[in-house]
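In: All I have is the shape, not the residue letters:
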């Protein structure tokens, strides 16, 4: 790690990407510019008469109709843009689903429940299991957004130091779990309905009635949690920590334990036990409701098929399964004393979503205009025809798609912004080749996660550098990139291989009710 990263071509490429990424505008500005491109492109392409044959089968064996570009800059198009601006925003699927889920998560975060769970999990682990415990807790912290970055990464450095290990190895392990394992989790969080909403809107370019559940990737992402934990632990102990060398500091080690007063620790323990009991009751109630024959959460055939109401209720269940344990924990520990505290916690969570709401407004307009113009459909059909000519095997096709997403993520650090920009093209394109939107979204989530560790475009990258500087004064962006690169490479290769094995070799669904192949309308 003492070698200057710029000597290696790989790190030179990373610095080139960093400079190029810095030239990109804010994601909101990017959506404004892309929307302008759609408007201008629709006018020019319509004037040129751009069209493709509709690949969907025509009724009665007739010749399929042509898909033509719709001009959005004529009088009719401008009227539609102005009158539908508000419905585009309020009807954008990720907006409501994310905000509802965040109401429950926000209370759990504000009352201290999530932080207490992470801290207890890491501190209670035996010393030889510290690396897996840190990475597992980091992956699970993604249900609470930035809490893993703000709390767990500095805590992991302190814990490693207290064990006589290099604190930067602890920081790297936690960073790898929080950011490199961003999409993996045993539980559904706010990112699941967010991405599912964008995927659904993009899938409807091909199949107008298609629905994508927030739980669409749950099976695969839950299994990925174990993979990230094991691979991240191996990289930490066999690659990163040996490269850092032995740790020596004049600073006294921080005790490996909980140094708060005994009464507060006791309240926290009682609160965790009570919250855990309530969570188990909620889980049992959901299982019982689904298990009962004739349950309203099953579909018309009494099965848990893709159209079962259960999947539409996932966001509400996320809200309740966070809210009820959080209220219990807050009541026992005294962090939630009245309804005012609960409302304040929810309001605080909504306040933090201000930038996201602004982003969604412009993203919703872009996706709607892209849809109306038929540019997205024409690009998807053209791209699908090209893929048909290439006739790539499924693993090669999706490995290439994951790589494209990983490279784009180096310059567009926001998962929602990148997917909102790319999904309207890639989802219909790959659907027309024969793959289901849920599988396409699962592949995207891998590419979006694995390069979070090595891009300064990731919003918390500067914070990680600042924390690392406490233990190495001369550390810079390049040094942190070189430290995290082994995780990025290992996660990218193994996660992609796991995806192809899971989906195409074993034929397992990526989530409940999720199909692997799109059968068409």
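Out: Looks like it came in fine. All values derive from a computational prediction rather than experimental measurement.

In: Every contact and neighbour count from this point should use C-alpha atoms.
Out: Will do.

In: can you pull out the helices in the stretch 201-350 of the chain?
Out: Secondary structure of the stretch 201-350 of the chain (DSSP state H, counting those that start in this stretch): helices located at 218-235, 241-244, 262-291, 309-312, 314-333, 339-351.

In: Please work out how many residues are found near residue 388.
Out: With neighbours defined by other Cα atoms under 10 Å, the count for residue 388 comes to 12.

In: What lies in contact with the helix or strand hosting it?
Out: Using DSSP states H and E, the secondary-structure element containing residue 388 is helix 375-390. Applying Cα atoms under 8 Å, 6 or more residues apart in numbering, the external contacts of helix 375-390 come out as 38, 42, 51-52, 55, 67, 69, 205-206, 370-371, 424-426, 428-430, 432-433.

In: returning to what we had before: need the helices of the stretch 201-350 of the chain in a markdown table with distance to residue 394, can you?
Out: Formatted as a markdown table, the helices of the stretch 201-350 of the chain follow (distance: least, Cα to Cα, whole Å):
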| stretch | distance to residue 394 |
| --- | --- |
| helix 218-235 | 17 |
| helix 241-244 | 37 |
| helix 262-291 | 34 |
| helix 309-312 | 27 |
| helix 314-333 | 30 |
| helix 339-351 | 41 |
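
In: Make JSON lines out of the ones you listed and add mean neighbour count and distance to residue 113.
Out: Below are those laid out as JSON lines (neighbours: other Cα atoms under 10 Å; distance: least, Cα to Cα, whole Å):
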{"stretch": "helix 218-235", "mean neighbour count": "21", "distance to residue 113": "21"}
{"stretch": "helix 241-244", "mean neighbour count": "16", "distance to residue 113": "31"}
{"stretch": "helix 262-291", "mean neighbour count": "16", "distance to residue 113": "7"}
{"stretch": "helix 309-312", "mean neighbour count": "20", "distance to residue 113": "26"}
{"stretch": "helix 314-333", "mean neighbour count": "23", "distance to residue 113": "6"}
{"stretch": "helix 339-351", "mean neighbour count": "16", "distance to residue 113": "13"}
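
In: Okay, one more to line up with it:
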């Protein structure tokens, strides 16, 4: 057995033995309780260099923390930012999805693609389809195969390009959406462990995700046309009643669907006009005249959550009215309910993730670990690009075993985000590096939840196409994405490019609110000594 096959088989065995992410969080909470007992007993502590506050480890079994855990359990869940953000957007997105708006928009974009630009259009549409959630997998990927076949090209090349764009390009898009709201919503409470006033908005990675589209599109285009399709060879349509159709006409939009898209377009233009008016009018709620230069539009960026929710809702309703998929307002209410019902697995996960994040804050261990780890990294003096490359690689590794992006980030963010803030790296940049790593290895692991579905799509065109065939087809994309992703993160930092409106690579902490003179321990090493601690310049971490 080849070494590569043995490695992949080993990864599969390990991944299959992992519990559900819900129970992973239960294990993490159990370990956190034990660690808090040890830390409080040994007097672990550090100084928050942003607030000047002395951070001391607290036992999670203390009376105060038990009251927070048990009595405040509903509030802990309600205060978990990603939950409210995702539910808000899903109210609108579920209408857009269930009326058929997303499906028809994707099909319309792909079916009208010029043959010479077929591959790049499939890639861009695939990345844009992330706004459609699961529809991106069940519409873009099989439809790409049909369109390639109709154009006289190998359908599995189209399927591979679609899969690479939808899953491998998961970090890319032209506009922020629910995924940005979810991931950056997890980033904000993690950042507030160090800076309680820090605010993250849905547009915090906007320019970066556009960059992913610009970098990944030519990569998929080249690999598909120059490597994958020649390797697949000439495709001969299978005969028989079960052969998949290659007629694009069977996928064409009806007149009603075209009418629905036109009405949806008018609804989107109306929302854009409304938001422009609210921004430009005197006394606009979207502009803070008292904010610092460059921060005055933060309310506008934070309003994008409501904007996308309302736009999806109105555009979905307009499409449904035009296409005939909505007969009354009750249909739209039902669709919203179905969307929330589909969100149930995430709500279950969010309950445990919310308590893990809150308990890290109550125990003080997250900030203490971040402060001391930042001090150690500062002594090593690694360049900023290498620090962020390490985030990409760690994210890639965990992605081989845990598919949920929000589950991984909920566990990593409370440690990684504060630690990198203390090294002068913005929470948004750390988040962007994580998203890049989470994206690139999706297409190479059979543990990815949609991998069996993609294999089923492929076997419609070639029954002999097995798991190994799909993995070997997607590995060139994954390898190229990893190299490009690491390079892109390093270049972004080196050039100090903006990540989004008003958001940069680096974090400049405000001056400490108060001087701290009480003796504290050097970190996770033992009890506090009697002498005044020295403070490492730039970090506020006390050392003996």
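Out: Arrived safely. Bear in mind that the values here come from a model prediction, so they are computed numbers and not experimental data.

In: Any idea what the TM-score comes out to?
Out: Remark: TM-score between the superposed chains equals 0.93 [TM-score structural alignment, normalised by the length of the first structure]; 506 aligned residues with a Cα RMSD of 2.0 Å.

In: which secondary structure elements does the longest helix seen in the second structure contact?
Out: Counting by DSSP state H, the longest helix found in the second structure is helix 467-494. Counting contacts by 3 or more Cα pairs under 8 Å, 6 or more residues apart in numbering; DSSP states H and E, helix 467-494 of the second structure packs against helix 206-223, helix 384-399, helix 427-440.

In: Centre of the chain to that helix, how far?
Out: Relative to its chain's centre, helix 467-494 of the second structure lies at 17 Å (Cα atoms, centre = their mean, to the nearest Å).

In: Residue 154 of the second structure -> the first structure?
Out: Structural alignment places residue 154 of the second structure opposite residue 166 in the first structure (criterion: TM-score structural alignment).

In: Pretty sure its match sits against residue 249.
Out: No - with contact defined as Cα atoms under 8 Å, residue 166 of the first structure does not reach residue 249; the gap is 9.8 Å.

In: Those two - which one has more neighbours?
Out: Set side by side, residue 166 of the first structure and residue 249 show more neighbours around residue 166, with 24 against 10, by other Cα under 10 Å.

In: Run through the residues that contact the more buried one.
Out: 157, 160, 241, 244-247.

In: ok, 6 Å please
Out: By Cα atoms under 6 Å, 6 or more residues apart in numbering, the residues touching residue 166 of the first structure are residue 247.

In: Residue 378 of the first structure versus that one, what's the distance?
Out: Separation of residue 166 of the first structure from residue 378 of the first structure (Cα to Cα, to the nearest Å) stands at 54 Å.

In: ok so, going back, now for the helices of the stretch 201-350 of the first structure, which one comes closest to residue 85 of the first structure?
Out: helix 339-351 (22.3 Å; Cα to Cα).

In: Report how many residues lie close to residue 69 of the first structure.
Out: Neighbours of residue 69 of the first structure (other Cα under 10 Å): 25.

In: Trace it over to the second structure, please.
Out: The equivalent of residue 69 of the first structure in the second structure is residue 57 (alignment by TM-score structural alignment).

In: re earlier: among the contacts of helix 375-390 of the first structure, which are located in helices?
Out: Mapping those onto helices (DSSP H) picks out 38, 42, 370-371, 424-426, 428-430, 432-433.

In: most neighbours, which of those?
Out: Counting by other Cα under 10 Å, top hit in those: residue 428 with 30 neighbours.

In: Could you pull up the residues touching that one?
Out: 203, 380.

In: Distance-wise, check it relative to residue 109 of the first structure.
Out: 37 Å.

In: In the first structure, what residue corresponds to residue 235 of the second structure?
Out: Residue 235 of the second structure maps onto residue 247 in the first structure, by TM-score structural alignment.

In: so who does that match touch?
Out: residue 166.

In: now residue 455 of the first structure
Out: residue 410.

In: Tell me, how many residues neighbour the closest residue to residue 432 of the second structure other than its chain neighbours?
Out: In space, and not counting its chain neighbours, residue 432 of the second structure is closest to residue 205: 6.5 Å by Cα to Cα, 6 or more residues apart in numbering. Residue 205 of the second structure has 28 neighbours, counted by other Cα under 10 Å.
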